[in-house]
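Visitor: need a structure here:
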Amino acid sequence: MPIDAKAPYDPANIFARIIRGELPNRTVLETEHSLAFHDINPLAPIHVLVIPKGNYVSWDDFTEKASEAEITDFVRAVGQVARMTGADAQGYRLLSNVGKRGGQEVPHLHVHVFGGQPLGPMLAR
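Guide: Below is the predicted model of the structure:
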């Protein structure tokens, strides 16, 4: 169910629980400010989620409140994941859903890294 990206951060969300170690994940990369792990329901051969460790609901929230160090670390982590998984070899897609109309389902900023196959059109009609 899509969420309101302007709502306050919910520390009980699934990604917050993963960061705290309450739920398992298949980690691809962990840095000081970011965590990347395989999606539990992959939509492509390569499907990794990259999340900041801070309490940010969306891109808007993150770019307004995160430190320069957090922003730099997160953006670099996304690129590093693409290289580590081999997604960069043939091309890949980054996707971050924001808010209800964007289809955001978890109230924690995350970027999907998709690759390993042709990914089709930008938007489904």
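
Visitor: can we go C-alpha only for contacts and neighbour counts from here?
Guide: Fine.

Visitor: in the protein, which helix is the longest?
Guide: Longest helix of the chain, by residue count under DSSP state H: helix 68-85.

Visitor: centre of the chain to the helix or strand following that helix, how far?
Guide: Using DSSP states H and E, the next helix or strand after helix 68-85 towards the C-terminus is strand 92-95. The chain centre lies 10 Å from the centre of strand 92-95; the measure is Cα atoms, centre = their mean, to the nearest Å.

Visitor: in strand 92-95, which residues are buried?
Guide: Neighbour-count burial for strand 92-95, counted by 16 or more other Cα atoms under 10 Å, picks out Tyr92, Arg93.

Visitor: and it, what other elements does it pack with?
Guide: strand 111-115 (3 or more Cα pairs under 8 Å, 6 or more residues apart in numbering; DSSP states H and E).

Visitor: next, the angle from the strand it packs on to helix 68-85.
Guide: 20 degrees (axes from the mean of the first three to the mean of the last three Cα atoms, to 10 degrees).

Visitor: one more to line up against the first:
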Amino acid sequence: MAAALTNSFSLLRCSCVIGSLAATKRPLPPLSFSLFRAPPVSIQSKRCTRLISASIDEEASARAAAASVDSGGPTIFDKIIAKEIPSTIVYEDEKVLAFRDINPQAPVHVVLIPKLRDGLTQLGKAEPRHSVILGHLLYTAKVVAEKEGILDGFRVVINNGPGGCQSVYHLHLHILGGRQMKWPPG
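Guide: Sure thing, here's the model as predicted:
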């Protein structure tokens, strides 16, 4: 089993290198696949390996968060709202708080949260009574994008549940911009 995983990982790493070479319009090197020897590791390959590793860590984190979602205890976002954990706040009003993500995925990466969770742990749990705060969150995303100078191009992401890699069960929006966004996103 371990050998099969190593081999498929080597092929995946190799496909990352080939994809990056093809994108730069450089000629592709001759391919030689060996089940006993991994292909040479390039800088691009190391980057792909890190992305794969980060993705696996993100998935594990999401599964762990989903397992403890019903504990009812305060989330890290509740602690940020209470100012128990420091954050770089970029916007705040009576209903929402926006702050810089500590692990930015774009030059501008702001997390926007409602100050009152009110059972809204994820978008999939939204009820008709939440429509006012959901609308306010989306409008505030526009205000934050304007304030951050990315109104001409930004993305709003809401991760929902373990399959969506949600790692904090307090509804939150990621506002990303400052670079060209790609499609498909992930």
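
Visitor: quick revisit: what does the longest helix of structure 1 contact?
Guide: By Cα atoms under 8 Å, 6 or more residues apart in numbering, the residues outside helix 68-85 of structure 1 that reach it are 28-29, 31-34, 36, 46, 48, 50-52, 62-63, 88-89, 92, 111, 113.

Visitor: now, those that are in strands?
Guide: Val28, Leu29, Ser34, Ala36, Ile46, Val48, Val50, Ile51, Pro52, Tyr92, Val111, Val113 (DSSP state E).

Visitor: out of those, who's nearest Arg101 of structure 1?
Guide: Nearest to Arg101 of structure 1 among those is Val111, at 16.5 Å by Cα to Cα.

Visitor: and that closest one, what pairs with it in structure 2?
Guide: Under the alignment by TM-score structural alignment, Val111 of structure 1 pairs with Leu173 in structure 2.

Visitor: that match: how many residues sit nearby?
Guide: 21 (other Cα atoms under 10 Å).

Visitor: mind checking how far it is from Gln180 of structure 2?
Guide: 19 Å (Cα to Cα, to the nearest Å).

Visitor: what do you get for Ser131 of structure 2?
Guide: For Ser131 of structure 2, the distance to Gln180 of structure 2 - Cα to Cα - is 31 Å.

Visitor: let me see the contact set for the residue nearest the centre of structure 2.
Guide: By Cα atoms, centre = their mean, structure 2 has its centre lying nearest to Gln105, at 7.0 Å. Residues near Gln105 of structure 2 by Cα under 8 Å, 6+ apart: Leu176.

Visitor: in structure 1, what residue corresponds to it?
Guide: By TM-score structural alignment, Gln105 of structure 2 lines up with Leu43.
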